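J.: kindly return the folded structure for what I paste below:
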Amino acid sequence: MKVRIDWTYKSPKNKVVQFLSEELDANEALMVAQDLERTGRTKRLQFADRHNSNWSVKELKNYVKEVETEPHDVIAYYDGGFDRHSKRAGLGCAVYFKQNGKDYRLRKNALINEIDSNNEAEYAALSMAVQEIEFLGVHHLPVRLIGDSRTLVNQMSGEWAVPEETLARWADRIDQRLEKIGIHPEYEFVPRKENAEADRLATQALGEIMIESLIDLNADN
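T.: Okay, the predicted model is just below:
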């Protein structure tokens, strides 16, 4: 989880100044906060997350301790490929996460039928990524969901409406699943070249090359 340090400083002459840091990982923010408290000039110190929730030092320490044994710091890349002749879609997702001090990567693809457009394939790929996140046991955490469809990102972020009924149904199902497991989605758009892994998985699915793997990234070092 990313947080900002909200620090209120009190000078020797009782002048009070408030500082708000840039975003830091929760563990890093706690270490910086400890250094700030050692100055003896701390009037108030708390943390603010991306959802405008405030955390005390004790609350953030407890949070970090609790999530360490569960999948956290989750980033999911997704992509959908569409074959207009067969009306089939290849779906791909790559999910990166941390657990028990280790880094993991889950890769998954799938081939589905009766898809009507490339936009629908993108929604189906996002839905699969969210499903895999749920299967991992991720819950009540922020999750970054990264794709190369600007339309989907803007629609799921609420910036654009979803006029097509088919896509609206996909969006509703995705929102319901995220709400069920308490995930706070952070939708991000990237150019296709930065989504190459998910794109390749989707292409392999269209070629009926199926991939499903979970690896410890630290074991490769």
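J.: only C-alpha atoms from now on, for both contacts and neighbour counts.
T.: Fine.
J.: what residue lies at the spatial centre of this structure?
T.: When Cα atoms, centre = their mean is applied to the chain, the residue found nearest the centroid is residue 144 (1.8 Å).
J.: who's in contact with it?
T.: By Cα atoms under 8 Å, 6 or more residues apart in numbering, the contact set of residue 144 is 74-76, 185-188.
J.: contacts for the longest helix belonging to the chain, please.
T.: As assigned by DSSP state H, the longest helix anywhere in the chain is helix 118-136. Helix 118-136 is contacted from outside by 71, 76-82, 89-95, 115, 149, 151-152, 166-167, 170-171, 173-174, 177-178, 181, using Cα under 8 Å, 6+ apart.
J.: are we agreed that residue 162 is in a helix?
T.: No: counting by DSSP: H, G, I helix; E, B strand; the rest coil, residue 162 is located in no helix; its state is coil.
J.: how near is it to residue 155?
T.: Taking Cα to Cα, to the nearest Å as the measure, residue 162 falls 6 Å from residue 155.
J.: likewise for residue 14?
T.: Taken as Cα to Cα, the span from residue 14 to residue 155 is 49 Å.
J.: more neighbours, these two?
T.: Taking neighbours as other Cα atoms under 10 Å, residue 14 and residue 155 compare with residue 155 leading, 18 against 10.
J.: tell me the SS of the more buried one?
T.: Put simply, residue 155 is helix when judged by three-state DSSP.
J.: count the neighbours of the nearest residue to residue 168 once chain neighbours are set aside for me.
T.: The shortest distance from residue 168 to any non-neighbouring residue, by Cα to Cα, 6 or more residues apart in numbering, is to residue 162 (5.6 Å). Residue 162 has 17 neighbours, counted by other Cα under 10 Å.
J.: same check, this time on residue 120
T.: With other Cα under 10 Å as criterion, residue 120 counts 21.
J.: one more, for comparison:
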Amino acid sequence: MEVRIEWIYRVPKGMETVFRSEEMPAAQAMLFVEDMERTGRVKDVTFIDRFDSSWTVKELKGYLKGIETEPHNIRVYFDGGYDRATSRSGLGCVIYYEQNGKSYRLRRNEFAANLISNNEAEYAALYLSLQELELLSVHHLPVRFIGDSQVVINHLSEEWPVIEKDLSSWADRIESKMKDLGIQPEYELVSRKLNAEADRLATQALNGIEITGTKEMTAD
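T.: The predicted structure follows:
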């Protein structure tokens, strides 16, 4: 979860002013606040998340403690590929998350034969990622979904209306699954270059190469 810090700073002569930080991961924000509080000049600290909800220091500490052993700080890259000549599709997703103080990357792809367009394949790839999140027991957390499909990202972020019946059905399935899991989605549109890992997985699925695996990510 990303948050901003808002706090009142008091100088020795009694004057006060309000400061606001940039957005940062909640755990990092807590470290800053704990350090600032040692000065004895900080009061009324509040954390603001991306949904404009306010958190006290006690509430955020409880949240961070509660998610320590569960997957959190989750980023999902997804991509779908469609071969018009064969009417075959490949789906790919990459999920980055943290758990028990470690960072992980999950990769998964899947072949699909019953889709009719590239846009539908993109939706199916996002749905595949939701199924993986469910297997990870991800629930009631913010999740950032990152893809290069303007159609999917703009539909689900409600920038564009969903007109096509087939795509509307996928959007409904995805929103229903997110509601069941309590996921608070954030959407980010990126270039195909920045979505290369998921794109490669989708292509491998089209070529009959199945990829499923989780790897711990370590610093180089």
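J.: need the TM-score from the superposition.
T.: For this chain pair, the superposition-based TM-score is 0.95 by TM-score structural alignment, normalised by the length of structure 2; 220 aligned residues with a Cα RMSD of 1.4 Å.
J.: thinking again about what came up before, A strand includes the residue nearest to the centre of structure 1, no?
T.: Yes: under three-state DSSP, residue 144 of structure 1 falls within a strand.
J.: now do the SS call for the residue of structure 1 most remote from its centre.
T.: Centroid-distance maximum for structure 1: residue 13 at 44.5 Å, with Cα atoms, centre = their mean. Using three-state DSSP, the structure places residue 13 of structure 1 in coil.
J.: which parts of structure 2 are helices?
T.: 26-37, 57-67, 118-135, 150-156, 165-181, 196-206.
J.: so how much does the shortest one differ from structure 1 once superposed?
T.: Between helix 150-156 of structure 2 and the corresponding residues of structure 1, superposition yields a mean separation of 1.0 Å, by mean Cα distance after the TM-score superposition for structure 1.
J.: which elements pack onto that helix?
T.: Helices and strands touching helix 150-156 of structure 2, by 3 or more Cα pairs under 8 Å, 6 or more residues apart in numbering; DSSP states H and E, are helix 118-135, strand 184-189.
J.: returning to what we had before: filter the contacts of residue 144 of structure 1 down to the buried ones, PyMOL style.
T.: Per 16 or more other Cα atoms under 10 Å, the buried members of these correspond to this PyMOL selection:
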select buried, resi 74+75+76+185+187+188
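J.: in JSON lines, list the contacts of residue 144 of structure 1 along with distance to residue 18 of structure 1.
T.: Below are these laid out as JSON lines (distance: Cα to Cα, whole Å):
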{"residue": "74", "distance to residue 18 of structure 1": "31"}
{"residue": "75", "distance to residue 18 of structure 1": "32"}
{"residue": "76", "distance to residue 18 of structure 1": "35"}
{"residue": "185", "distance to residue 18 of structure 1": "30"}
{"residue": "186", "distance to residue 18 of structure 1": "28"}
{"residue": "187", "distance to residue 18 of structure 1": "31"}
{"residue": "188", "distance to residue 18 of structure 1": "31"}
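J.: how close does the residue nearest to the centre of structure 1 sit to residue 137 of structure 1?
T.: 16 Å.
J.: same thing with residue 42 of structure 1?
T.: To residue 137 of structure 1, residue 42 of structure 1 is 38 Å away according to Cα to Cα.
J.: again, but for residue 55 of structure 1
T.: Taking Cα to Cα as the measure, residue 55 of structure 1 falls 24 Å from residue 137 of structure 1.
J.: residue 193 of structure 1 now?
T.: Residue 193 of structure 1 sits 30 Å away from residue 137 of structure 1, going by Cα to Cα.
J.: mean deviation of the longest helix of structure 1 from structure 2?
T.: Mean deviation for helix 118-136 of structure 1: 0.7 Å (mean Cα distance after the TM-score superposition for structure 1).
J.: what span of structure 2 is that helix aligned with?
T.: Aligned by TM-score structural alignment, helix 118-136 of structure 1 falls on residues 118-136 of structure 2.
J.: tell me which of the helices and strands packed on helix 150-156 of structure 2 lies nearest to residue 109 of structure 2.
T.: Residue 109 of structure 2 lies closest, by Cα to Cα, to one member of these: helix 118-135, at 8.3 Å.
J.: list the buried residues in the closest one.
T.: 118-130, 132-133.
J.: give me the number of residues near the equivalent of residue 169 of structure 2 over in structure 1?
T.: Using TM-score structural alignment, the equivalent of residue 169 of structure 2 in structure 1 is residue 169. Residues near residue 169 of structure 1, counting by other Cα under 10 Å, number 13.
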